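S.K.: quick one, structure for this:
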Amino acid sequence: MRIVVVGDVMLDVDLTGEATRLSPDAPVPVVDIVAENRRAGGAGLVALMLAEEGWPVTLVTVLGDDDAGRQLADQLAGVRLVSGPSGAPSPVKTRVRAGSHPVVRFDQGCARAPVPDVTPAMLSAVEDAAVVVVADYGRGLAANPQLRALLARLATDVPIIWDPHPAGPDPVQGVAVVTPNLAEATRAAAAPGAAADVQEPDAGTHAGHLAGLLRERWGSQAVLVTRGGDGAVLVSDDGQAPTHIPAPRVETGDPCGAGDRLAAGLAVHLLAGCGLLEAARLAVHEAADFLAAGGVSSLPKPAARIAAIRPGRPERHHVEPSRGDALLLARAVRNRGGTVVATGGCFDLLHAGHVRALAAARAMGDCLVVCLNSDASVRRLKGPDRPIIGEHDRAELLLALACVDAVMVFDEDTPEAVLGRLRPDLWVKGGDYQGTRLPEADLVESWGGRCLTVPYHPARSTTGLATALAKVG
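M.R.: You can find the predicted model right below:
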């Protein structure tokens, strides 16, 4: 059950500083650089987003034999990489910002590249996919004839999300969904006067028209035209009218990476068994959340990313999810008619009360997924001195318990977003909620789930344990 990302990679460099004066040589700002961040962009960014969440992902790409290519390989630590030679310089895109304001971007090695060859290992990796994301950045890989023939054959059996580029080829026939943004769709459709209509009140209708035209031209099952803060428009081959998908309003100065986050979200939700419309709605919201959290600037550095890949273990009932694959586990349990149970909390300083409650919750169904507050979430809820134990260690301790089958770490103050992805049959909390309606009850009941409580053990608490530890030094 592996996600395979196929496409072009580039080295993105962010230089951030302060601009407090103009240059004496020309009326341009002088930016005093205070921070430099290098990361893999393009298809590499999609793969890193998936790996950060613990999904089993393979990146199939080509790399240049140069310093930038070697830096890219280093930046992709934590991702299973299957690559061949690009035969061209590695593209580097450097962005300079003064505070949060872009000042300039300069590109190196970004001239049109020849269509690269693909190796047998690259083709074999694609054949092993349960879902494919084609992240085309116009560097030629998506135009390789052997790769296109393979993708066309797989499209009948495997969901393929194709993120197109104006300089790249058309998608192969039959892919599940193509995801151009509005500008890309307008250019691809070559609709006369389309650009002038983009800002009109009926821009959503315009996007729907483009999506329908492109779906027929490309022979895809669906086209999802993204519209930035205005959400997206989905047109499928079911003959239904275009569906407008709104996006939450977020304040962001840098939309970089939103399309990659959307493609990654579509892959995850289609793999977990969601229908395309549901997957698109979830992916649009996740792209907005990604930007609200800081976008690409919020992504962890390679060393932190390796530590963030959460461990997993074989599930007891002949389901062997890879590390962190709670959604795949839930799908497998449901497919065999089982009951998915979830609970949530900080689980800082795991104690006997926690273990008893978790064991009781697990006994109610066929798998138990723990929704775990991230370190940032715990700090907001408990104060700057918490958590005592970091999220990766907390997840590892929970997964060491026989009653816990998977852990999903979430950054929000409440578990609503992660529950919306998991959709458990039972949401179980400690008995300290007994006699009151759980805050998540309306959400869980919206898909037919139930909320239950298990016995509470008042003599055992993290706060009490922390206080006792402080007394002994």
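S.K.: from here on, just use CA atoms for contacts and neighbour counts.
M.R.: Noted.
S.K.: can you map out the helices along the stretch 201-350 of the chain?
M.R.: Ranges of helices within the stretch 201-350 of the chain are 203-218, 258-271, 276-292, 302-308, 326-335, based on DSSP state H, counting those that start in this stretch.
S.K.: to clarify, my last question referred to the stretch 1-150 of the chain.
M.R.: 43-52, 67-75, 120-127, 145-154.
S.K.: go through those helices and name the closest to A207.
M.R.: helix 43-52 (24.6 Å; C-alpha to C-alpha).
S.K.: that closest one to helix 67-75, inter-axis angle?
M.R.: For helix 43-52 against helix 67-75, the angle by axes from the mean of the first three to the mean of the last three C-alpha atoms, to 10 degrees is 10 degrees.
S.K.: quick one more, to check against the first:
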Amino acid sequence: MASYDQHSTPEDALALKNTRIFIAGDIILDTYIEGKVSRISPEAPVPVVLETGRRFVPGGAGNVAANIASVGGAAFLCGRVGNDAEAHILKGILEDYNIDTNSIIISKDAPTIAKIRVVSGSLLTSGSQQIVRIDKEKFVELAKNDEERVVKLYEKFLLQGGNRCLIISDYGKGFLTKTLITSLIQLSKQYHVPVVTDPKSEDVFRYHGSTVIKPNLNEGRSVLKILKPGFISNSFKHEIETIADCYLEASGCENLVMSLSENGVMTKGKHINGTLNIATHALQVADVSGAGDTLISFLAMSLAAQLPLSRATELGNIAAGIACGKSGTATITLAEFLDAIKTRNEAIHPEKLMPIHSLSLLISELKQQHKKTVFTNGCFDILHAGHVDYLQKARARGDLLVVGLNSDNSVSRLKGPSRPVQNAADRAAILASLACIDYIVIFEDDNPLELIKTLKPDVLVKGADYNLENTIGAKEVLEWGGSVEHISLLPGRSTSSIIQKAQLSR
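M.R.: Next comes the predicted model:
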């Protein structure tokens, strides 16, 4: 089994924003009719649903694109819709997500694929129950001239450069013909662009050459029955290993990532040493529909950002776990994703130390999600109870706490040549173990003014031994609408007194 250090960082998440993803596949309009059930129909033994609301969300390849756009990636959606009312609704929703829809083909022969779910209760609250699903679709294989058009659209996308990836989102509805898939993968190879494929066909060789193929466990079991009829496994591990080997051999794909429901995800192939198994990150499961779309979208963005496959799998697994906690076809935001990384890292290895450029981008993103940033700074040479009390109080002033940490040279200039007692890396590691601290940035200047001006926090915090006049950055923070707060300190606690006491006791 392959080992994995599981150190996904906020910088990994930020890297996803700088990607361009072309999604080719079957686009679906998902409709949720919500209502109350209080009686059985006198006409037939079925519940009567009093409609209270109706929601439209993109499904299929549209949901993949929505997941990419929701975290800031550039999504280019290529699929087929009909010349009908559903297409008009779907296009409006996709544009609201800021998804590029210029590559969508309007068909005269095939209607827009639609799935209508009638739900008792509300998807936004617990206890909702799906009563019935109504599907509207017609299998029409994509015409040859439309295949050629898709290939030209994809080549145009490739020529624009950037951190790119192709997603093949095959729901088996006729858009992705075998020849189209082959042409798209060949073009990707020519431009050295990774291909991530979500397969529905049991003819897995049609996806030959994909960088990653991502079946779920049920799809894997179906293919195993065809490739190895009569196979009997002696354990779950034996079964999934056999599925992976069969899938890779039969498909001719480089790597396999298989979602295993509550058992997490497994990865095997050319870019993994052995087999990588990662446990599920779902904190609670409300609905697994769409979780596969979330997983494949994060896999593609991660590979486009040139992260290793092990890291891509971990990030995709975290994202899919968040999606499972939401009802219906759902997307996640970058803020939710960052929170999930932070929550997971608290228990194992906090990755909170960040360079100023990345931290600035992160805070800007969180501001868009209406997160209030608190900033404070200090040397924190020997962490003591006064520091901890102060930092906990600072964190309570907002949604996240950023600590500016003086570099070693900065501390020496401020405190004298005998300081710091501990180097910056050690001081940062100790601070990172505190749950109240979200991110840490080391600065070289004698004061944090330039750092504050770059990060633009909402709240600037200093100890009560300061006032507005001598608080560095107070004027600037107030000018952009922030606030400055001074927190009372625990008496008699200081690094200097600890050092003096230690010296006297020698």
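S.K.: returning to that earlier point: just name the most buried of the helices of the stretch 1-150 of the first structure.
M.R.: Sort these by mean neighbour count, taking mean count of other C-alpha atoms under 10 Å, and helix 43-52 sits at the top with a mean of 26.
S.K.: and it, what does it pack onto?
M.R.: Packing partners of helix 43-52 of the first structure (3 or more C-alpha pairs under 8 Å, 6 or more residues apart in numbering; DSSP states H and E): strand 2-7, strand 9-22, strand 57-63, strand 129-135, helix 258-271.
S.K.: how about these in CSV, adding distance to A470 of the first structure and mean neighbour count?
M.R.: Formatted as CSV, these follow (distance: least, C-alpha to C-alpha, whole Å; neighbours: other C-alpha atoms under 10 Å):
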stretch, distance to A470 of the first structure, mean neighbour count
strand 2-7, 45, 25
strand 9-22, 41, 19
strand 57-63, 43, 26
strand 129-135, 50, 25
helix 258-271, 43, 24
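S.K.: okay, the ones you listed in CSV with distance to G239 of the first structure next?
M.R.: CSV is the format used below for those (distance: least, C-alpha to C-alpha, whole Å):
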stretch, distance to G239 of the first structure
strand 2-7, 29
strand 9-22, 36
strand 57-63, 33
strand 129-135, 25
helix 258-271, 21
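S.K.: count the neighbours of the equivalent of T52 of the second structure over in the first structure for me.
M.R.: Aligned by TM-score structural alignment, T52 of the second structure pairs with V34 of the first structure. With neighbours defined by other C-alpha atoms under 10 Å, the count for V34 of the first structure comes to 10.
S.K.: against G99 of the first structure, how distant is V34 of the first structure?
M.R.: Distance, V34 of the first structure to G99 of the first structure, by C-alpha to C-alpha, to the nearest Å: 10 Å.
S.K.: now for these two: what residues contact both?
M.R.: 16-18 (C-alpha atoms under 8 Å, 6 or more residues apart in numbering).
S.K.: closest one to T156 of the first structure out of the residues you listed, please.
M.R.: When these are compared against T156 of the first structure (criterion: C-alpha to C-alpha), the nearest one is T16, at 45.5 Å.
S.K.: tell me the counterpart of that closest one in the second structure.
M.R.: Match for T16 of the first structure (TM-score structural alignment): E34.
S.K.: what residues are up against its match?
M.R.: E34 of the second structure is in contact with 51-54, 118-123, counting by C-alpha under 8 Å, 6+ apart.
S.K.: which of the residues you listed does the first structure keep?
M.R.: For the contacts of E34 of the second structure, the aligned pairs still in contact in the first structure (both residues aligned by TM-score structural alignment, their matches' C-alpha atoms under 8 Å) are 51-54, 118-121.
S.K.: these in strands, which ones?
M.R.: 51-54, 118-120 (DSSP state E).
S.K.: hang on, the earlier thing: deepest in the core, which of the helices of the stretch 201-350 of the first structure is it.
M.R.: helix 258-271 (a mean of 24).
S.K.: once aligned to the second structure, how far is that one on average?
M.R.: Overlaying the second structure shows helix 258-271 of the first structure at a mean distance of 0.6 Å from the equivalent residues (mean C-alpha distance after the TM-score superposition for the first structure).
S.K.: which elements pack onto that helix?
M.R.: Where contact means 3+ C-alpha pairs under 8 Å, 6+ apart, helix 258-271 of the first structure is packed against helix 43-52, strand 129-135, strand 160-163, helix 276-292.
S.K.: what range does the last one cover in the second structure?
M.R.: Correspondence between helix 276-292 of the first structure and the second structure is established over residues 309-325, with TM-score structural alignment as the criterion.
S.K.: show me what V126 of the first structure aligns to in the second structure.
M.R.: Taking TM-score structural alignment for the superposition, V126 of the first structure sits opposite Y154 in the second structure.
S.K.: doesn't R20 make contact with its match?
M.R.: No - here Y154 of the second structure does not reach R20: they are 11.9 Å apart, not a contact under C-alpha atoms under 8 Å.
S.K.: save the helices and strands packed on helix 258-271 of the first structure as TSV, and put in distance to V82 of the first structure too.
M.R.: Formatted as TSV, these follow (distance: least, C-alpha to C-alpha, whole Å):
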stretch	distance to V82 of the first structure
helix 43-52	12
strand 129-135	13
strand 160-163	19
helix 276-292	26
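S.K.: hang on, the earlier thing: out of the ones in strands among the kept ones among the contacts of E34 of the second structure, which are buried?
M.R.: The neighbour count (16 or more other C-alpha atoms under 10 Å) marks 118-120 as buried among those.
S.K.: make TSV from those and add distance to I440 of the second structure to it.
M.R.: As requested, those are exported to TSV (distance: C-alpha to C-alpha, whole Å):
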residue	distance to I440 of the second structure
V118	48
V119	45
S120	46
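S.K.: just those now: which is nearest E137 of the second structure?
M.R.: Nearest to E137 of the second structure out of these is V118 (C-alpha to C-alpha; 17.6 Å).
S.K.: and that closest one, what's its match in the first structure?
M.R.: Matched to the first structure by TM-score structural alignment, V118 of the second structure sits across from V96.
S.K.: now Y171 of the second structure
M.R.: For Y171 of the second structure, the equivalent position in the first structure is taken to be Y137, counting by TM-score structural alignment.
S.K.: distance check, that match against D375 of the first structure.
M.R.: Distance, Y137 of the first structure to D375 of the first structure, using C-alpha to C-alpha: 35 Å.
S.K.: one more: E36 of the first structure?
M.R.: According to C-alpha to C-alpha, E36 of the first structure and D375 of the first structure sit 25 Å apart.
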